[in-house]
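Asker: Here's a sequence, model it:
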Amino acid sequence: MRILVIEDHKDILANITEYFTLKGCEVVGALDGLAGLHLAVTGNFDAIILDLMLPGMDGNLVCKNLRENTRQQVPILMLTARDELSDRLAGFKVGADDYIVKPFALSELFARVEAVARRSTGLSNRMLQVHDLTYDLDSLEVCRGGKLLKLNPTNLVFLELLMRKSPLVVKRKELEEAIWGTNTPDTDSLRSNIYLLRKAIDKSFDIPLLHTHHGVGYKLHSPY
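Answerer: As a prediction, the model looks like this:
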């Protein structure tokens, strides 16, 4: 899972990051509401852990902006020291999926995040889309502009990873490990597969979606 944690208390943020990383998650942190909102809008996360009391913009307003203005449906778990019913109801009203009160056990927080992310996956993450490119994870059908595309199994794995993280850059090492684990082959293997993927999804279309960041990795991104 890729998790965004918006928490202004540095020690709490560090503890959550360490625990979730040990559980195999990729964790991105923000120390204020405005920075967290920007990351939530521009990134691609499986769940967001959102503190209520934040500098710049409080958690309720961050959540409301995500739900109403950007139509983001990523699961949001509110994290706060407030235990009043009115506070919890206010969080749910603006779109929070769950609510946990400080102090909390990291194991319970992780279990709750897994639960909201699992519920969301069944609802929204079975169809990935970037611009006019879609990937149905159930049928394994990839289409662009209504045209069915043919991809080999390796490129299907690459495509899912790139689409889930769009518009962020996916590093070469992450792409290699998704297929070959720690036994990464020579660089030509990755380059050859990326060439085939680009040929399949971009060659017959006016707008290129697959972009190379030389020496770093690749990303799927639409200019519109």
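Asker: contacts and neighbour counts: CA atoms only from here.
Answerer: Fine.
Asker: Show me what the helix or strand harbouring E177 is packed against.
Answerer: Using DSSP states H and E, E177 sits in helix 172-180. Using 3 or more CA pairs under 8 Å, 6 or more residues apart in numbering; DSSP states H and E as the contact definition, the elements that helix 172-180 packs against are helix 153-165, helix 187-202.
Asker: Name the residues of the longest one that come out as buried.
Answerer: The reference is to helix 187-202. L190, I194, L196, L197, R198, A200, I201, D202 (16 or more other CA atoms under 10 Å).
Asker: how close does the nearest residue to the third one once chain neighbours are set aside get to T80?
Answerer: Looking back up the chat, that one is L196. Using CA to CA, 6 or more residues apart in numbering and skipping residues adjacent in sequence, the residue nearest L196 is N155, 7.8 Å away. Between N155 and T80 the computed distance is 42 Å (CA to CA, to the nearest Å).
Asker: where exactly do the helices run in this structure?
Answerer: Ranges of helices within the chain are 10-22, 33-42, 59-64, 85-93, 106-124, 153-165, 172-180, 187-202, based on DSSP state H.
Asker: Please identify the most buried of the ones you listed.
Answerer: Ranked by mean neighbour count, the helices of the chain are led by helix 59-64 with a mean of 23 (mean count of other CA atoms under 10 Å).
Asker: Counting by contacts, list what that one packs against.
Answerer: On the basis of 3+ CA pairs under 8 Å, 6+ apart, helix 59-64 makes packing contacts with helix 33-42.
Asker: could you check the angle helix 153-165 makes with the helix it packs on?
Answerer: If you take axes from the mean of the first three to the mean of the last three CA atoms, to 10 degrees, helix 33-42 sits at 150 degrees to helix 153-165.
Asker: Without its sequence neighbours, what residue ends up closest to the residue nearest the centre of the chain?
Answerer: In the chain, the centroid-proximal residue (CA atoms, centre = their mean) is F45; its distance is 2.1 Å. Nearest residue to F45, sequence neighbours excluded (CA to CA, 6+ apart): R2, at 5.1 Å.
Asker: for comparison, sequence B:
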Amino acid sequence: MINVLLVEDDIDLATTIVDYLEIESIECDHASNGVMGLNLIERNPYQMIILDVNMPKMDGLTMCKTLRERGIDIPVLMLTARDSLDNKLEGFAAGSDDYLVKPFAMKELVARVQVLAKRKSGEVKRLTFANLTLNLTAHTATVAAYSLKLSPITFKLLEVLVREQQKPVTRQVIMQAIWGDDQPDSNSLKVHIHHLRKQLEQAHCQAVLETIPSVGFRLKLKNETQA
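Answerer: The predicted structure follows:
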């Protein structure tokens, strides 16, 4: 079953979309603005996002740009009443994958959701380290048959470390890769480091998350000995 997030401030339209998608066996969570949407994305592994352009607190273009700056490549379908070529190009420049102009037929929305989900599912990419496997398409991490429970932010943290294959990665590099220029305080990184370390330990992973004082972090093999 496809799992999507709808970010739309028009409650009546949002209710209609959610109900219709569920009839089509598509699970759909709803957020009424971009800030709420980003918070949900940090906690849930959505397969795609349906994103309205004009919203309070954070508009759709800003939210889409923020996702891409954080390295989150979930497919985005933008909804808007603005149908000029310049508006569409602005949406694509922000990182959207598709564009649907209001008003639209619900059948067309479903078709576009299904096409985007299928397109993404055909692009499976994996990274491995020790007995740890990352599926970059599904945003899942597994140790043997055990699935790690990771938020999108923690998954991105793990991806950055796995790509370096035991090389140290500075805090600055990690925070830039995850949050781009819109970085929170350092406590946010500490929380995700703690959660990732706990998940690796619970899964009996052969990779250990090591803190390197005054430098940053790296993954190393459990049986690695000091030189």
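Asker: thinking again about what came up before, which residues in structure 2 does the helix holding E177 of structure 1 align to?
Answerer: Counting by TM-score structural alignment, helix 172-180 of structure 1 pairs with no residue of structure 2.
Asker: centre of the chain versus that helix, how much separation?
Answerer: Its chain's C-alpha centre and that of helix 172-180 of structure 1 lie 18 Å apart, by CA atoms, centre = their mean, to the nearest Å.
Asker: Could you tell me the angle between that helix and helix 187-202?
Answerer: Calculated by the same axes, to 10 degrees, helix 172-180 of structure 1 forms an angle of 90 degrees with helix 187-202.
Asker: can you put the buried residues of helix 187-202 of structure 1 in TSV and add distance to Q129 of structure 1?
Answerer: Shown next, in TSV, are the buried residues of helix 187-202 of structure 1 (distance: CA to CA, whole Å):
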residue	distance to Q129 of structure 1
L190	23
I194	19
L196	19
L197	16
R198	16
A200	16
I201	13
D202	15
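Asker: Which member of those residues is positioned nearest L175 of structure 1?
Answerer: L190 (8.0 Å; CA to CA).
Asker: Once you drop chain neighbours, what's closest to that closest one?
Answerer: E176 (6.8 Å).
Asker: Quick check: the one you found touching D188?
Answerer: No. With contact defined as CA atoms under 8 Å, E176 of structure 1 and D188 do not form a contacting pair (11.2 Å).
Asker: Can you give me the buried ones in stretch 199-209 of structure 2?
Answerer: Q199, L200, A203, C205, Q206, A207, V208, L209.
Asker: Which two among the residues you listed are spaced furthest apart?
Answerer: Longest span within the buried residues of stretch 199-209 of structure 2, CA to CA: A203 and L209, 12.9 Å.
Asker: and D132 of structure 1, how many neighbours?
Answerer: 13 (other CA atoms under 10 Å).
Asker: surely it meets R144?
Answerer: Yes. Using CA under 8 Å, D132 of structure 1 is in contact with R144, at 5.4 Å.
Asker: re the thing from before, output the helices and strands packed on helix 172-180 of structure 1 as a markdown table; include the columns distance to A90 of structure 1.
Answerer: Formatted as a markdown table, those follow (distance: least, CA to CA, whole Å):
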| stretch | distance to A90 of structure 1 |
| --- | --- |
| helix 153-165 | 30 |
| helix 187-202 | 44 |
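Asker: P152 of structure 2: what's it in contact with?
Answerer: I41, E42, R43, N44, P45, I72, H139 (CA atoms under 8 Å, 6 or more residues apart in numbering).
Asker: Just the closest of those residues to V113 of structure 2, please.
Answerer: P45 (15.9 Å).
Asker: In contact with the nearest residue to Q73 of structure 1 once chain neighbours are set aside, which residues are there?
Answerer: In this structure, Q73 of structure 1 finds its nearest non-sequential neighbour in R67, 6.7 Å apart by CA to CA, 6+ apart. Listed by CA under 8 Å, 6+ apart, the contact set of R67 of structure 1 reads Q73, V94, G95.
Asker: tell me, how many neighbours does the last one end up with?
Answerer: It refers to G95 of structure 1. For G95 of structure 1, using other CA under 10 Å, the count is 20.
Asker: swap in T128 of structure 2?
Answerer: Neighbour tally, T128 of structure 2, other CA under 10 Å: 16.
Asker: circling back to that earlier point, correct me, but the residue nearest to the centre of structure 1 touches I3?
Answerer: Yes. The pair F45 of structure 1 and I3 passes the contact test of CA under 8 Å, sitting 5.6 Å apart.
Asker: Confirm for me that L61 of structure 2 is in contact with G91.
Answerer: Yes. With contact defined as CA under 8 Å, L61 of structure 2 counts as touching G91 (6.4 Å).
Asker: Might one say that C64 of structure 2 is in contact with F92?
Answerer: No. Using CA under 8 Å, C64 of structure 2 is not in contact with F92, being 9.6 Å away.
Asker: that older thread, the residue nearest to L196 of structure 1 matches what in structure 2?
Answerer: Per TM-score structural alignment, N155 of structure 1 is not aligned with anything.
Asker: Check the spacing between N155 of structure 1 and K10 of structure 1 real quick.
Answerer: Look at N155 of structure 1 and K10 of structure 1: by CA to CA, they are 39 Å apart.
Asker: now do R144 of structure 1
Answerer: 43 Å.
Asker: A96 of structure 1 now?
Answerer: 23 Å.
Asker: Kindly report the same for K64 of structure 1.
Answerer: Counting by CA to CA, the gap from K64 of structure 1 to K10 of structure 1 is 24 Å.
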